[in-house]
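Engineer: Sequence and predicted structure below; questions after.
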Amino acid sequence: MCGANAVIDKPAPTLADLGTPLARGRTAEVYAWEPGWVLKLFLPHFSQSSVEHEADVARKVCATGLRAPAIDQVVTVGGRYGILYERIDGVSLLQILTRRPWRLVPIARLMARLHADMHGRPAPTLPAQRARLIRKIERAAPLFPQLRPKVLATLQQLPDSDCLCHGDFHPDNILETTQGPVIIDWNDATHGHPLADVARTLLLIRFGSAPDGVVWFTAAQAVRWIMRGVYLYNYRRWRSDGNDALRQWLIPITAARLEERIVEEEPHLLAYLERLFDAL
């Protein structure tokens, strides 16, 4: 079910009726709803238009035929906007890796296969990847002023495409379920070039902070190095998208990451960006 984009005021539930959230994030809380569904309830400062935008993106991803959570509709509860998503019961690949680190190689291979399959699906009606990258680079406050025009010039030289791109593809956004793997959290999905999406994944594996309770992954640089290598080797077995351009794509992707203001990453990202330019 891909659902409609109408806002439905469900008369009975209040915030108190929803009970304890199943999960909390930086933008929303997730609550159990009716059987088979969950409510992603956005924090109060999120507007109706921004929530409807995510619902529209989720619907378009669903329409590509890729296995992703189905969407029902937009609702309001307690004056806050939310989206009803299919409830997916599973365990993230990062959680599995935490419990069973010996599964590192098969998990990286699975990520490569899923990503390559995703990139084989056109999604021209999704937002444009290039436009989003430009906005993020222009708003990235930590980016050195002398680097910004160089980053934008590099992006200008890189090719376009209309492939389905996730925008935040990493082990914690892939659930292992009894029906197979399911990719979640599509709010950054775009149509664009696959190598930009690959570059983002490589960057997240290299520098991304792991959730609470996964300290070992944050500290284990060898684990990150192996995962990057296995993932990229196997992705290239499935697809060849002008792999020579991957290093160039890392430049705008790294700069765009700075817009997210994750303070502990910023010095590493800036140093990495300098090294990428030096290697050109």
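Structural biologist: Thanks, I have it.
Engineer: contacts, neighbours, all on C-alpha from now
Structural biologist: Noted.
Engineer: Which strands and helices lie in contact with the helix of greatest length in the chain?
Structural biologist: Across the chain, the longest stretch assigned as helix under DSSP state H is helix 221-238. Applying 3 or more CA pairs under 8 Å, 6 or more residues apart in numbering; DSSP states H and E, one finds that helix 221-238 makes contact with helix 104-119, helix 194-207.
Engineer: elements contacting the longest one?
Structural biologist: When you say that, I think you mean helix 104-119. Secondary-structure packing of helix 104-119 (3+ CA pairs under 8 Å, 6+ apart): helix 93-99, strand 163-165, helix 221-238.
Engineer: Just send the ones you listed back as TSV, with distance to Tyr85 and mean neighbour count too.
Structural biologist: Shown next, in TSV, are those (distance: least, CA to CA, whole Å; neighbours: other CA atoms under 10 Å):
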stretch	distance to Tyr85	mean neighbour count
helix 93-99	20	18
strand 163-165	20	27
helix 221-238	29	16
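Engineer: Enumerate every residue touching the residue nearest to the spatial centre of the chain.
Structural biologist: The residue lying closest to the centre of the chain (CA atoms, centre = their mean) is Asp168, at 1.9 Å. Applying CA atoms under 8 Å, 6 or more residues apart in numbering to Asp168 gives the contacts 185-186, 188, 197, 200-201.
Engineer: all strands in this protein, in order from the N-terminus.
Structural biologist: Taking DSSP state E as the test, the strands found in the chain are 7-9, 23-24, 28-32, 37-42, 71-77, 80-86, 91-92, 163-165, 174-177, 180-183, 190-192.
Engineer: What residues of the first one count as buried?
Structural biologist: Neighbour counts over strand 7-9 (16 or more other CA atoms under 10 Å) mark Val7 as buried.
Engineer: re earlier: would you list the helices and strands packed on helix 104-119 in a markdown table and tack on distance to Arg148?
Structural biologist: Below are the helices and strands packed on helix 104-119 laid out as a markdown table (distance: least, CA to CA, whole Å):
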| stretch | distance to Arg148 |
| --- | --- |
| helix 93-99 | 33 |
| strand 163-165 | 24 |
| helix 221-238 | 27 |
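Engineer: Got another one to weigh against that:
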Amino acid sequence: MTIESGLKKVAEGREAEMFAWEDGKVLRLLRPGFNPATLDAEVRALELAHRNGLPVPRPGERISIDGREGVVLERIEGTDLLTELGRAPWTVFRSARMCGSVHAQMHGCRVDDSGFPELKNRLERHLSSPLVPPALAEIASKRLDSLPGGDALCHGDFHPANVMRAPRGAVVIDWPNATRGAPEADVARTLLLLGAGEPATYTPVMRVLTKTGRSLFIWLYVGSYKRARPLDKAEVRRWALPVAVARLSEDIEQERPRLLSRIEKLRASS
């Protein structure tokens, strides 16, 4: 089988494309050049999450097409919360609360597998990237060394675009960055994405909405999370600096000025 043989693309992201598959499923196919190990990690995380009753697409068989690796997944009918917010900004209240609740549920899942990727190790690799200024990398690494590990299931890229509202409720998608680690680190990453993130797929209207709605969404998200499980906000703040500096390794040009400004504020307050 080849992609040209009739596969219908239904969605796409930076790392992978999604194609309609048989029996109401979808095929997530890595783009050329991306390491298949990321797919292995995603399948492993999905299997773990599914076993623990978390709302995720059920993973299926592995597929290789045109030299590209993929996995068949349960097809989730619905809309991601970021798109929903762009169409109907008044949904911010239920969307933010949904995000907080499901993120807290995720962090209640313990990862006993010692071979599962470690959050601190992944951050350290990002900090060693040539895209990260050495002076900032050194400061962030020192902070990271002082922070604890953990065994909670962490998504690594949890934000409204990766939460879908489906008939069965919230469903969390896009798991290639999953690790085990401290929940506060995963929350710090989410707060960074909500406060400084600027996905390339944003339309001008959605950029305006995010500028006016970021603070409200964050407040609602944190409140919902804390109602579901404890959250040490001081510990989240300690994680904020290494998480923000590590984000520089992702080389997202449109958010870099805001990100650097945020890093300087974090340095000044630490």
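Structural biologist: It's in. Please read these numbers as outputs of a predicted model, since none were measured by experiment.
Engineer: circling back: quick check: which of the helices and strands packed on helix 104-119 of structure 1 is nearest to Thr14 of structure 1?
Structural biologist: In terms of CA to CA, the element of these nearest to Thr14 of structure 1 is helix 93-99, at 32.1 Å.
Engineer: circling back: so what does the residue nearest to the centre of structure 1 match up with in structure 2?
Structural biologist: Superposed on structure 2 with TM-score structural alignment, Asp168 of structure 1 falls opposite Asp157.
Engineer: With Arg257 of structure 1 instead?
Structural biologist: By TM-score structural alignment, Arg257 of structure 1 lines up with Arg247 in structure 2.
Engineer: Could you count how many residues lie near its match?
Structural biologist: Arg247 of structure 2 has 22 neighbours, counted by other CA atoms under 10 Å.
Engineer: which non-adjacent residue is nearest it?
Structural biologist: Distances taken as CA to CA, 6 or more residues apart in numbering place His126 nearest to Arg247 of structure 2, at 7.6 Å, with adjacent residues excluded.
Engineer: Now which residue in structure 1 aligns to that neighbour?
Structural biologist: Here His126 of structure 2 is matched to Lys136 in structure 1, going by TM-score structural alignment.
Engineer: quick one: that match and Val215 of structure 1, what's the gap?
Structural biologist: When CA to CA, to the nearest Å is the yardstick, Lys136 of structure 1 and Val215 of structure 1 sit 29 Å from each other.
Engineer: Also Gly82 of structure 1?
Structural biologist: For Gly82 of structure 1, the distance to Val215 of structure 1 - CA to CA - is 31 Å.
Engineer: what's the answer for Val182 of structure 1, then?
Structural biologist: Going from Val182 of structure 1 to Val215 of structure 1 by CA to CA gives 25 Å.
Engineer: Ala16 of structure 1 too?
Structural biologist: According to CA to CA, Ala16 of structure 1 stands 34 Å off from Val215 of structure 1.
Engineer: Likewise for Asp172 of structure 1?
Structural biologist: Separation of Asp172 of structure 1 from Val215 of structure 1 (CA to CA): 14 Å.
Engineer: Between the two, point out the one with more neighbours.
Structural biologist: Higher neighbour count among Asp172 of structure 1 and Val215: Asp172, with 19 against 12, using other CA under 10 Å.
Engineer: so that one touches Gly90, yeah?
Structural biologist: No: here Asp172 of structure 1 lies out of contact with Gly90, judged by CA atoms under 8 Å, at a distance of 11.3 Å.
Engineer: Would you format the helices and strands packed on helix 221-238 of structure 1 as JSON lines with mean neighbour count and distance to Arg67 of structure 1 included?
Structural biologist: As requested, these are exported to JSON lines (neighbours: other CA atoms under 10 Å; distance: least, CA to CA, whole Å):
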{"stretch": "helix 104-119", "mean neighbour count": "20", "distance to Arg67 of structure 1": "10"}
{"stretch": "helix 194-207", "mean neighbour count": "23", "distance to Arg67 of structure 1": "18"}
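Engineer: Columns distance to Ala28 of structure 1 on top of the ones you listed, output as TSV?
Structural biologist: Rendered in TSV, the data for these read as follows (distance: least, CA to CA, whole Å):
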stretch	distance to Ala28 of structure 1
helix 104-119	26
helix 194-207	21
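Engineer: Of all the ones you listed, which one is nearest Met227 of structure 1?
Structural biologist: The nearest among those, by CA to CA, is helix 104-119 at 5.7 Å.
Engineer: corresponding residues in structure 2 for that closest one?
Structural biologist: The alignment of helix 104-119 of structure 1 onto structure 2 (TM-score structural alignment) covers residues 92-107.
Engineer: Mean distance between that stretch and structure 1 after superposition?
Structural biologist: Stretch 92-107 of structure 2, aligned to structure 1 and superposed, deviates on average by 1.0 Å (mean CA distance after the TM-score superposition for structure 1).
Engineer: and the equivalent of Ile139 of structure 2 over in structure 1, how many neighbours?
Structural biologist: Taking TM-score structural alignment as the criterion, the aligned counterpart of Ile139 of structure 2 in structure 1 is Lys150. Applying other CA under 10 Å, we find 14 other residues in the vicinity of Lys150 of structure 1.
Engineer: which non-adjacent residue is nearest the equivalent of Met18 of structure 2 over in structure 1?
Structural biologist: Met18 of structure 2 maps onto Val30 in structure 1, with residues paired by TM-score structural alignment. For Val30 of structure 1, ignoring the flanking residues on the chain, the nearest one in space by CA to CA, 6+ apart is Lys40 at 4.5 Å.
Engineer: Now do the same contact list for that neighbour.
Structural biologist: If you count contacts by CA under 8 Å, 6+ apart, then Lys40 of structure 1 has 28-31, 82-85 around it.
Engineer: ok, and those in structure 2?
Structural biologist: Contacts conserved in structure 2 for those, using both residues aligned by TM-score structural alignment, their matches' CA atoms under 8 Å: 28-31, 82-85.
Engineer: coming back round to it: residues near the match of Met18 of structure 2, how many?
Structural biologist: By the criterion of other CA under 10 Å, Val30 of structure 1 has 21 neighbours.
Engineer: how close does it get to Gln146 of structure 1?
Structural biologist: Taking CA to CA as the measure, Val30 of structure 1 falls 42 Å from Gln146 of structure 1.
Engineer: and what of Glu138 of structure 1?
Structural biologist: 12 Å.
Engineer: So which of those two has more stuff around it?
Structural biologist: Glu138 (16 against 8).
Engineer: Just to check, that one is in contact with Pro149?
Structural biologist: No: contact criterion CA under 8 Å: Glu138 of structure 1 and Pro149 do not qualify, at 9.3 Å.
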